[in-house]
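Enquirer: just to be clear, the model below is a prediction. Sequence and coordinates:
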Amino acid sequence: MAGRTISIVYDCLFPLTKGGGERQYDAFARDLVRRGEDVEYLTAHQWDGETPDAAYRVEAVTGPLRLYDDGGVRRASAAFRFSVGVFRALRRRRRRVGAVIVSGLPVLNVFAARLSLAGTQTPLIVDYLEVWGRSRWTEYAGRVMGTVAWLLQRLAIAVTPIATCHSQLSAEHLRDEGFRGTLLVSPGLIDGTGETEPPSPAACPPFVLYVGRHIADKRVDALPAAVATARAHVPDLELVILGQGATTEQIRSEVARVEGGAWTRMPGFVDQEELTDLMATAACLANPSRREGYGLVVVEAAAHGTPVVLVTDEGNAATELVDDRVNGYVAASASPDDLAAAIVACVRDGDRLRDSTYQWYQDALQTRTIARTMDAIVEALDERTAPTPPNEGHLP
């Protein structure tokens, strides 16, 4: 028998899009279903034909949206349209939904959920993938729009009853931005439902792998020069860059500038089988991003015994997942020399580092999982869920 109905709200749906947020919320939904809950996933329309099959119900609350502009910045108009759809959808089911988990990105989702549930006792959890200060917002969206976004974020945080986040960095930012409600800091976001095998040796010749979107904050354009510098110590080193985005042409220009065409591949998006093979055989996975709310790619690489190279930055929570010489290295900056030194260290550490990376993942499977995170979320929901009066049925 299904339990209470829990709505999960996010404007992207895995696997139609493959970012960290949608993978996380897909894992949340599947875990809740395994616990006997009735889960509905409210999102934007992203598919052709019939609604995609999933372990949970999927409902589009808006038509198709172009979420990002040409520079990789989220479009305010798309965020507004989605929030209106969320408000209408939750308003219709306000008396029958048992709980709502809504992404705090974009921030208008929070206001839509709060307004739609006003006057009910329905528990609301806001999941904050990232939390930015004013300077970061203005850098991202410009002085005027960035300031408006920051103020809206502060207001959303102020009206959030229960917040979840997935790093100590985000927890600190929430408190700095005025959060005073119940804060759940998750132990991790490892799915842990699939079986893993001991690591394979790195491919020969060795290659550095990047997986993700091509946007300015990811600093993918730093990799060609870094690998060119590393090749002074590892002459046969290659570079494989997956994905596409606003900075793809800039990355190609960097490849050309360092004369890296012979040792760089940029195949765009690949199927899951090829992605798995590349992840398992890379000498290291390099992600020079300046900001990450968690860093799911770190644990995905570690599941194959593949170490990672990250860059220290005040907005990069993924570095919390890396222990130097255990499952990778954190470079001091995105400069060619600093990145190259970390990459060369991964290559030279070879099987020793791959074995310790895999062991790090096995240890993390006991403590840093989605299941552990959902334990705390479900407990918080149980504490705040009021019994449904017997005369209240489903609304049309």
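Expert: Everything's here; your move.

Enquirer: going forward, measure contacts and count neighbours with C-alpha atoms only.
Expert: Will do.

Enquirer: mind giving me the packing neighbours of the helix ranked longest in the chain?
Expert: For the chain, the helix with the greatest residue count under DSSP state H is helix 336-367. On a contact count with 3 or more CA pairs under 8 Å, 6 or more residues apart in numbering; DSSP states H and E, helix 336-367 meets helix 223-230, strand 284-287, helix 296-302, strand 308-311, strand 328-331.

Enquirer: quick one: closest of those to Met1.
Expert: In terms of CA to CA, the element of the helices and strands packed on helix 336-367 nearest to Met1 is helix 296-302, at 32.9 Å.

Enquirer: how far does the closest one sit from the chain's center?
Expert: The chain centroid and the centroid of helix 296-302 are separated by 11 Å under CA atoms, centre = their mean, to the nearest Å.

Enquirer: which residues sit against the helix or strand where Ala280 lies?
Expert: Under the criterion of DSSP states H and E, Ala280 resides in helix 272-281. Helix 272-281 is contacted from outside by Pro199, Ser200, Pro201, Ala202, Ala203, Leu209, Leu285, Ala301, His304, Gly305, Thr306, using CA atoms under 8 Å, 6 or more residues apart in numbering.

Enquirer: please compare the first structure with the one that follows:
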Amino acid sequence: MDTYGTPSRHVLFLNWRDTLNPEGGGSEVYIERIAAELVTAGHQVTLFCAAHRNAGRSTVTDSGVRVLRRGSRMTVYLRAALICLAGRFGFGPLSRRGLGRPDLIVDVCNGVPFFAPLYAGRPVIALVHHVHREQWPVVFGPWLARIGWWIESRLAVRLYRRCRYVTVSEASRAELATLGVDAERIDVVPNGTPPVTGPALPRTLHPSLLVLGRLVPHKRVEIALRTVAELADELPELELVVAGQGWWEEPLRELAGTLGITDRVRFAGFVTEEEKHALLCSSWLALTPSLKEGWGLTIVEAAARSTPTLAFRYAGGVAEAMVDTETGVLVDDEQEFTTVVRDLLADDVRRKDMGEAALAHAARFTWAATGARFAQLVARATARTG
């Protein structure tokens, strides 16, 4: 039995990455924190994802989540199907590790789903952080973008028509509903706020900005770079730190050179939790210029250090990760983005008030509450198979 008095279950998460993957991001943090909370509640949890150079084929996290890594970014979907089919007949890596057939599969749909209803033979929950309508043409060429969007908006909606959905914000819930997913089948389970990993640290003496996240085109770090270039003459000591890694780093470095701000921008690469904590504490403002986010984990991470964030109003769940004009500011276009950065850097009182409000707002979201909510969904979804 779990801590809520319901039978313990084996939950299998299918996700293309884990947090140790060089391209892992906030969505992977969400999956692994949910998985850890389910283990705490008494469930067995396995995460299946693509293999990569940073970890072995099979590991167990400190929280007790077993991670199986097979295949590449593209073949991980086929490998997941083969492993699940093997498990149904009592062989394969799940059976060899004494895990047995899962009671529930959580199919994490990052644009492309794992198509689990076709082979699972068990209840399936579709977990969608956000709809990728805008990202497809940014990341891929026109033909691949059309195919990807057709899979996400048409094929997947039909394939998962008998499944429950989980998403992280009301904004994503509304978008899924516009694609034809019945609103009553969608549960919203928001992110928790990651724990603060160190003592409070002072702000930099000079104006400082931070962009934290994967370096990929749809994160639009270019907007932050152009903002620094526009404010460079007014604020000769202004600095931007870009913390994170990704395949888009070189074009961003080239743009910084073209804009003449190489000496104003520090590309920090991958940062440890301690380094991230120091950057979030010391920066005057955090910037989230992303085109779309399901929630905006970095926004509440910054808020937990009393650092307000700027983001775009149309970028999905970011409007729920903050309270506009109170814990940060939502803007409508790039010109307004630059204007608000200028205004907030010049207004110490307003910036401090926003930071204090952000700290209180972030405290509302806990992983324990998020995990408890997800555990209820596990119990409901597996009641029949029990």
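Expert: Ah, there it is. Keep in mind the model is a prediction, meaning the values are calculated, not measured.

Enquirer: how close are the two chains, by TM-score?
Expert: Once superposed, chain against chain, the TM-score is 0.84 (TM-score structural alignment, normalised by the length of the second structure); 363 aligned residues with a CA RMSD of 2.6 Å.

Enquirer: now, which of the contacts of helix 272-281 of the first structure lie within helices?
Expert: Ala301.

Enquirer: which PyMOL command selects the buried ones in the contacts of helix 272-281 of the first structure?
Expert: Burial among the contacts of helix 272-281 of the first structure is assessed by 16 or more other CA atoms under 10 Å; the matching PyMOL selection reads:
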select buried, resi 199+201+202+209+285+301+304+305+306
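
Enquirer: of all the contacts of helix 272-281 of the first structure, which comes closest to Ala158 of the first structure?
Expert: The closest of these, once distances to Ala158 of the first structure are taken by CA to CA, is Ala301, at 36.2 Å.

Enquirer: that older thread, would you list the helices and strands packed on helix 336-367 of the first structure in CSV and tack on distance to Arg175 of the first structure?
Expert: Putting these into CSV (distance: least, CA to CA, whole Å) gives the following:
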stretch, distance to Arg175 of the first structure
helix 223-230, 34
strand 284-287, 27
helix 296-302, 23
strand 308-311, 24
strand 328-331, 26
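
Enquirer: out of those, which is closest to Gly261 of the first structure?
Expert: Judging these by CA to CA, what sits closest to Gly261 of the first structure is helix 223-230, at 9.7 Å.

Enquirer: now that closest one on the second structure. Mean distance?
Expert: Here helix 223-230 of the first structure, set against the second structure after superposition, deviates by a mean of 2.1 Å using mean CA distance after the TM-score superposition for the first structure.

Enquirer: what packs against that helix?
Expert: Partner elements for helix 223-230 of the first structure (3+ CA pairs under 8 Å, 6+ apart): strand 238-242, helix 248-257, helix 336-367.

Enquirer: now it against helix 248-257, angle please.
Expert: 20 degrees (axes from the mean of the first three to the mean of the last three CA atoms, to 10 degrees).

Enquirer: quick one, helix 223-230 of the first structure and helix 336-367 angle?
Expert: 110 degrees.

Enquirer: would you pull up how far helix 223-230 of the first structure lies from the middle of the chain?
Expert: Centroid separation for helix 223-230 of the first structure versus its chain: 26 Å, with CA atoms, centre = their mean.

Enquirer: surely Asn15 of the second structure touches Ile105?
Expert: No: using CA atoms under 8 Å, Asn15 of the second structure makes no contact with Ile105, being 10.7 Å away.
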